[in-house]
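In: kindly generate the corresponding structure for this input.
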Amino acid sequence: MSQSELQRLVEVMDRLRSPGGCSWDAEQTHESLIKYLLEESYEFIDAIETDDRAGMREELGDILLQVYFHSRIAQDHPTDPFSIEDVARAIADKLISRHPHVFENLKVSGTQEIIENWEAIKAREKGRTSAIDGIAMSQPALPLVSKIFYRAEKYGVELELAGYTTEEEANESAVGAALASVIGWAHANGIDPENALRAQARKMIAEILAKEQSGSR
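Out: From the prediction side, this is the model:
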């Protein structure tokens, strides 16, 4: 029986991190690899948006490398080590737990109930009582605010949004309030603000390229 490529990757990473392997790989830490995880994730998004199938395969490999790299680093922790097997076991267990309609034959009415069940199970597992529990504060500001609106809605917390006009003085506080209001407006109408902003950015890039090609400014 041929060896699994995933197991082969485990062995490659172990070789790189072990004595006689690669000194650069051996020196890396969870902290030093953060920038690479972010870069590879954004590069995968670019590949999706340009429908680059070869690029998607390559960038997914780079993201997978980060998972295996961090897991191999974790094996060397002096008091709380874990391996890629532990990581895989935990996520498999989580998927089974969060999908009772699949693994426990729980009857659901549709996708919305599936999402509600997921959130309820997640809150119960993690002992969450606040709308902000578990929100990743290190994520970019726009998706962070969007997540806050989402959580507030799920937890029944009504957020007050300050109104604004374009004539108001532009300062950090006013701009922050205006952005939060726009994100709330998008959320209330079922529009993903990140996707909307990225789509607008693509339109702006296309406009700039068209003007450059035509020689107009």
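In: please count neighbours and contacts with C-alpha atoms only from this point.
Out: Fine.
In: ok, residue 176 to residue 182 distance?
Out: Going from residue 176 to residue 182 by Cα to Cα, to the nearest Å gives 10 Å.
In: ok, residue 154 next?
Out: 19 Å.
In: which residues touch the host helix or strand of residue 93?
Out: Element membership of residue 93, judged by DSSP states H and E, is helix 84-98. Residues from elsewhere that reach helix 84-98 (Cα atoms under 8 Å, 6 or more residues apart in numbering): 67-68, 71-72, 102-103, 117-118, 121-122.
In: before we compare anything, build this one as well:
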Amino acid sequence: MEDDVLDENRRLAPILRQVIALGGQAHSQPLRTWALRELQGYEGTDVPIPDYRRIPAPLVMDGLTARFKFREQPVSSFDLPDFARDSLGDGIRFGKSIGQIESLIAGQPGDSVRIAPPMAAELAVLMSQNSHRQVLRLYWTVDPSALEGILDQVRTRLVQLVGELRAAMPHGQKDPTPDQVAQAVQNINITTGDNSSVTVTAPIAVAHRRGVARAVASSEQTATDR
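Out: Here you go, the predicted model:
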């Protein structure tokens, strides 16, 4: 996993699957939850999208007037219906999965990515009523560098995980033991949900060669929010 994390050309989705397995080994529910959420995305869930997934993106529209067509015309708050002004603007919380983000960057290298807001078709109809123009399409234009910034934030967190594992291992040791994995995960602060800091303090039980290990969580031995 260390080689994959440090290789900037490696996709993040397979690495996050390794993190889920690692979280299972270390009995870390917060770590597994974060990695799974990044893999599956935040859209359609009740989990708040982390702040590092908030990116700048101008809201624009394509359409027609009696004399000409227009494309990527900036949308002001006055163009929007009253109910949509607070939820739409020049920034979005990007909830798509890591795999989708990587595919968007690879599929349109150097080009802006167009993302339609919720109810885009209905909003276009409302914005065309009692107006001299017809709005055909409403969308955010997302610069690829903003998407790459999300990937960079996730990779940085993975590097922090590897660093904690290395810190728990004596010099010259190649692979961490289950005990060292448990120690490393307990020292990691990860960001989940509403961007609160979650300290992993789940109980760890490690069994060695034919041994049996059992971990019991008390009311105080849980993931604690700061």
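In: need the TM-score between these chains.
Out: Once superposed, chain against chain, the TM-score is 0.24 (TM-score structural alignment, normalised by the length of the first structure); 94 aligned residues with a Cα RMSD of 6.1 Å.
In: thinking again about what came up before, could I get the buried residue list for the helix holding residue 93 of the first structure?
Out: For helix 84-98 of the first structure, a neighbour-count test (16 or more other Cα atoms under 10 Å) marks 84, 97-98 as buried.
In: next SSE downstream of that helix?
Out: Where DSSP H and E defines the elements, the next helix or strand beyond helix 84-98 of the first structure is helix 100-103.
In: residue ranges for the helices of the first structure, please.
Out: Taking DSSP state H, the helices of the first structure run over residues 5-17, 23-27, 34-49, 53-75, 84-98, 100-103, 111-126, 141-154, 172-188, 193-214.
In: from the contact counts, what lies against the first one?
Out: If I follow you right, that is helix 5-17 of the first structure. Using 3 or more Cα pairs under 8 Å, 6 or more residues apart in numbering; DSSP states H and E, the elements in contact with helix 5-17 of the first structure are helix 23-27, helix 53-75.
In: tell me the most buried of those helices?
Out: When these are scored by mean count of other Cα atoms under 10 Å, the highest mean neighbour count falls to helix 53-75 (a mean of 17).
In: still on that earlier bit, closest one to residue 34 of the first structure among the helices and strands packed on helix 5-17 of the first structure?
Out: Smallest distance to residue 34 of the first structure across those (Cα to Cα): 9.0 Å, for helix 53-75.
In: for that closest one, name the packing helices and strands.
Out: With 3+ Cα pairs under 8 Å, 6+ apart as the test, helix 53-75 of the first structure has helix 5-17, helix 34-49, helix 84-98 packed against it.
In: what sits up against the longest one?
Out: Helix 34-49 of the first structure is contacted by residues 53, 55-56, 59-60, 62-63, 66 when judged by Cα under 8 Å, 6+ apart.
In: same thing but at 6 Å, please
Out: By Cα atoms under 6 Å, 6 or more residues apart in numbering, the surrounding residues in contact with helix 34-49 of the first structure are 55-56, 59, 63.
In: out of the residues you listed, who's nearest residue 111 of the first structure?
Out: Distance to residue 111 of the first structure across the contacts of helix 34-49 of the first structure (Cα to Cα) is lowest for residue 56, with 27.4 Å.
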